[in-house]
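S.K.: What shape does this take:
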Amino acid sequence: MPQFHVVLDTNIYRKSPKRTDLAFLALERLAKAGLLHLHLPYVVEREFQTQQVTQYKKEVDAAVGGLESLIKKGVGPAQLATVEGMLNTLKGTAPALLSDVEQALPNWVVGIGGSRHAITEAQATLAMEAYFLGSAPLKAPKVRDDIPDSFIFQMIADLAKKHTPLVVKLQ
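M.R.: Okay, the predicted model is just below:
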């Protein structure tokens, strides 16, 4: 039985998207040793995934655009086939690359023995009530930017009822 249960906010994952810094390596080692259990709320997972996919897609699109530009500008005949091959390979590989990027975090969490958590109906109701009323964790009613935080808060509240101690890292 793990001694600690840990929830990390999206910005923690964003600081080390590949999770190769010392803090993540230590977390992974502790999780694999059974000393802690990492919990991944749905909203954190999806926020991180969509941010990563957007960044990678931007880079892929830039690379495709660069190769297309070279072809339009008139790459020499000796290199044209190579550049066209690179372009076709990149276009063909892009969907799998973006899928890999999207699945990297949940696969890592499950791989170290962590848990992914879907949003429950009760959490959704409480999160939306907080949105309408401006109650914790929100500061004012109907601030749309705070909706994801409200869902994360409800997941953490549920986890805190089941797991002690629960460690939450927000920044």
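S.K.: switch to C-alpha atoms for all contacts and neighbour counts from now on
M.R.: Fine.
S.K.: quick one: the strands in the protein?
M.R.: In the chain, the segments counted as strands under DSSP state E are 4-8, 36-41, 115-117, 166-169.
S.K.: Which stretch among the ones you listed is buried most, on average?
M.R.: Among the strands of the chain, judged by mean count of other CA atoms under 10 Å, the one packed with the most neighbours on average is strand 36-41 (a mean of 24).
S.K.: tilt between that one and strand 4-8?
M.R.: Orientation of strand 36-41 against strand 4-8 (axes from the mean of the first three to the mean of the last three CA atoms, to 10 degrees) gives an angle of 30 degrees.
S.K.: Pull the residues that contact strand 36-41.
M.R.: By CA atoms under 8 Å, 6 or more residues apart in numbering, the residues outside strand 36-41 that reach it are 2-8, 30-31, 106, 109, 113-119, 152, 155.
S.K.: what about 10 Å?
M.R.: Applying CA atoms under 10 Å, 6 or more residues apart in numbering, the contact partners of strand 36-41 are 1-10, 27-31, 46, 105-106, 109-110, 112-119, 151-156, 159, 163, 166-168.
S.K.: Repeat that for stretch 88-108.
M.R.: The contact list for stretch 88-108, computed with CA under 10 Å, 6+ apart, reads 13, 17-19, 28, 40, 42, 45-46, 48-57, 60-61, 63-64, 67, 82-87, 111, 113-116.
S.K.: Inside helices: which ones of these?
M.R.: 13, 28, 42, 45-46, 48-57, 60-61, 63-64, 67, 82-87, 111 (DSSP state H).
S.K.: Please pick the buried ones from those.
M.R.: Buried members of those, counted by 16 or more other CA atoms under 10 Å: 13, 28, 42, 45-46, 48-49, 52-53, 56-57, 60, 63-64, 67, 83-84, 87.
S.K.: nearest residue to Ala124 other than its sequence neighbours?
M.R.: In space, Ala124 comes closest to Phe151 once its chain neighbours are excluded; the distance is 6.6 Å by CA to CA, 6 or more residues apart in numbering.
S.K.: For the comparison step, fold the sequence that follows:
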Amino acid sequence: MNIIIDSTEYKKDRNLNKKDLSLIKDLGCRNLIINHIPWFVFKECTTATVYESKQKVQEALSALNSLPRLGLGRNEIKHSEFIINQLSILENKIENSIANQWIDFIKYSKSILHKFDKDESEVVFKDYFSGNKPFSYLKNRNDIPDAFIYQTIKKISETEKLYIITNDKKFKESIETLLENTTVYLCFTDLFEDQIFKKILETYNKLIDNEKKLDFINRYLNKYQTEIEEEVVEFIDDISYLEFYDDKLKSDDNSATIHYMTDPKLKINFSDIKIIGNEAFVPISIDCNADIDYAMFKADYWTYDNLPKYSEEINKHYFLIEESVKLKLNQIVVIDLDDVKVEEDEEQGFVPFALDKFDEIEII
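M.R.: Sure thing, here's the model as predicted:
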């Protein structure tokens, strides 16, 4: 969903952090919407905030500068001069501070800030002198910013369905009358009732729920890692025959059979845990000692100097080789998110962690 928010809505939330804009910011961050910011919207908001902020500082400076005339003592006057100096420093920082706040909003929300297009000026002022929409009447200067915003809306709507939020009813009427592929709402509440937006919100809520589950899975597995390792030991102890392949093996097909494993050391790769769909994928690895054996062609056996003595002759062509090696066993444990019980206290929650196989086994 592509949206444009008029400057009047941004001006209601100068810090860009109240409920409505926070939601827009989060949706953009998760690539669920694309928020377009016309250059004139950006300039209207930032310049107005800079002007009003500096005006407040000037009022404070004026009041402080009048204090010496009101009979203050020398120490208090000196202190007021220090405050005046600090306010002057603050005033010089206001413009950058407001610009940085907008830059942070744009970056986090992945919004698109459209640059000023000087070529649009000719079209805007042709409409200005003709009184064409979106101008309310001939040479209405107050409508010039909206006319430039209108050009940005027109350009985007030529290729994308565009949703606009503006509380200017005349501007809304101009857009709806002249531009196809647009839907205009007077406020965020109306946008949030849109059926397409509701579907986006469902996806968003699911993502938020999954993020909470991912956080809980990490906390739960970290807290109960010792208990999980005990379960891994039990699983490994029950293995008496497991075939695997490794290029380091000297058997004909690089295969061997594991008969016994000891001293398993579990590692859960927390940073690589991912959620896809309705499942969490938890990569784990286990380092252990193992007794293995494999069949080796007799002629090949005598070409190596570092092999252990064969344990028996299988037949006239093959020896049975037995070795003790170190193994790394890798597995991605799949967890059904419907079975995850999220609680603030890990002891009250539950993550179904079950190991039933190994996807990859290698000699280390």
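S.K.: What's the separation between the residue positioned nearest the centre of structure 1 and Ala23 of structure 1?
M.R.: With the centre of structure 1 defined as its mean C-alpha position, the nearest residue by CA atoms, centre = their mean is Phe48, 2.3 Å away. Phe48 of structure 1 sits 18 Å away from Ala23 of structure 1 when distances are taken as CA to CA, to the nearest Å.
S.K.: Ile71 of structure 1 too?
M.R.: Using CA to CA, Ile71 of structure 1 is found at 44 Å from Ala23 of structure 1.
S.K.: So which of those two has more stuff around it?
M.R.: Summary of the neighbour comparison: Ile71 of structure 1 and Ala23, criterion other CA atoms under 10 Å, with Ile71 having more neighbours (17 against 11).
S.K.: what's the counterpart of the more buried one in structure 2?
M.R.: With TM-score structural alignment as the matching criterion, the partner of Ile71 of structure 1 in structure 2 is Pro68.
S.K.: same question, Val83 of structure 1
M.R.: Using TM-score structural alignment, Val83 of structure 1 lines up with Ser80 in structure 2.
S.K.: check contacts around the closest residue to that match other than its chain neighbours.
M.R.: In space, Ser80 of structure 2 comes closest to Leu64 once its chain neighbours are excluded; the distance is 6.5 Å by CA to CA, 6+ apart. If you count contacts by CA under 10 Å, 6+ apart, Leu64 of structure 2 has them with Gln58, Ile77, Ser80, Glu81, Ile83, Ile84.
S.K.: Most widely separated two among those?
M.R.: Gln58 and Ile77 (18.2 Å; CA to CA).
S.K.: what's the burial count for Thr93 of structure 1?
M.R.: 12.
S.K.: same deal with Leu133 of structure 1?
M.R.: Burial of Leu133 of structure 1 is recorded as 14 neighbouring residues (other CA under 10 Å).
S.K.: now do Leu97 of structure 1
M.R.: Other residues within reach of Leu97 of structure 1 by the criterion other CA under 10 Å amount to 15.
S.K.: and it, what pairs with it in structure 2?
M.R.: When structure 2 is aligned by TM-score structural alignment, Leu97 of structure 1 is paired with Ile94.
S.K.: again with His37 of structure 1
M.R.: Looking across to structure 2 (by TM-score structural alignment), His37 of structure 1 lines up with Ile34.
S.K.: tell me the contacts of the counterpart of Val50 of structure 2 in structure 1?
M.R.: For Val50 of structure 2, the aligned residue in structure 1 is Val53 (criterion: TM-score structural alignment). Val53 of structure 1 is in contact with Glu59, Leu97, Leu98, Ser99, Asp100, Val101, Glu102, counting by CA under 10 Å, 6+ apart.
S.K.: quick one: Val53 of structure 1 from Phe151 of structure 1, how far?
M.R.: Where Phe151 of structure 1 is concerned, Val53 of structure 1 sits at a distance of 22 Å (CA to CA).
S.K.: okay, now Thr152 of structure 2: neighbour count?
M.R.: Thr152 of structure 2 has 22 neighbours, counted by other CA under 10 Å.
S.K.: Counterpart of it over in structure 1?
M.R.: Alignment note (TM-score structural alignment): Thr152 of structure 2 maps to Met155 of structure 1.
S.K.: What distance do you get for that match to Lys73 of structure 1?
M.R.: Distance from Met155 of structure 1 to Lys73 of structure 1, by CA to CA: 54 Å.
S.K.: Same question for Thr20 of structure 1.
M.R.: Using CA to CA, one obtains 40 Å as the distance from Thr20 of structure 1 to Lys73 of structure 1.
S.K.: just Glu102 of structure 1 next, same as before
M.R.: 34 Å.
S.K.: Then Asp158 of structure 1?
M.R.: Here Asp158 of structure 1 is placed at a distance of 59 Å from Lys73 of structure 1 (CA to CA).
S.K.: In terms of neighbours, single out the busier of the two.
M.R.: Per other CA under 10 Å, whichever of Asp158 of structure 1 and Lys73 has more neighbours is Asp158, with 14 against 9.
S.K.: now the strands of structure 1 in CSV, with distance to Lys139 of structure 1?
M.R.: Below are these laid out as CSV (distance: least, CA to CA, whole Å):
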stretch, distance to Lys139 of structure 1
strand 4-8, 21
strand 36-41, 22
strand 115-117, 25
strand 166-169, 20
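S.K.: Quick check: which of those strands is nearest to Pro137 of structure 1?
M.R.: With CA to CA, the closest approach to Pro137 of structure 1 among the strands of structure 1 belongs to strand 166-169: 14.1 Å.
S.K.: next one: that closest one to chain centre, how far?
M.R.: Centre-to-centre, strand 166-169 of structure 1 and its host chain are 17 Å apart (CA atoms, centre = their mean, to the nearest Å).
S.K.: How about stretch 206-220 of structure 2?
M.R.: Computed by CA atoms, centre = their mean, the chain-centroid distance of stretch 206-220 of structure 2 equals 14 Å.
S.K.: and if you look at stretch 94-112 of structure 1?
M.R.: From the chain centre to the centre of stretch 94-112 of structure 1 is a distance of 9 Å (CA atoms, centre = their mean).
S.K.: Stretch 101-119 of structure 2 too?
M.R.: So, by CA atoms, centre = their mean, the centroid of stretch 101-119 of structure 2 is 18 Å from its chain's centroid.
S.K.: how about Met128 of structure 1, what's its partner in structure 2?
M.R.: Following TM-score structural alignment, the counterpart assigned to Met128 of structure 1 within structure 2 is Phe125.
S.K.: In contact with its match, which residues?
M.R.: Counting by CA under 10 Å, 6+ apart, Phe125 of structure 2 touches Gly131, Asn132, Lys139, Ile144, Ala147, Phe148.
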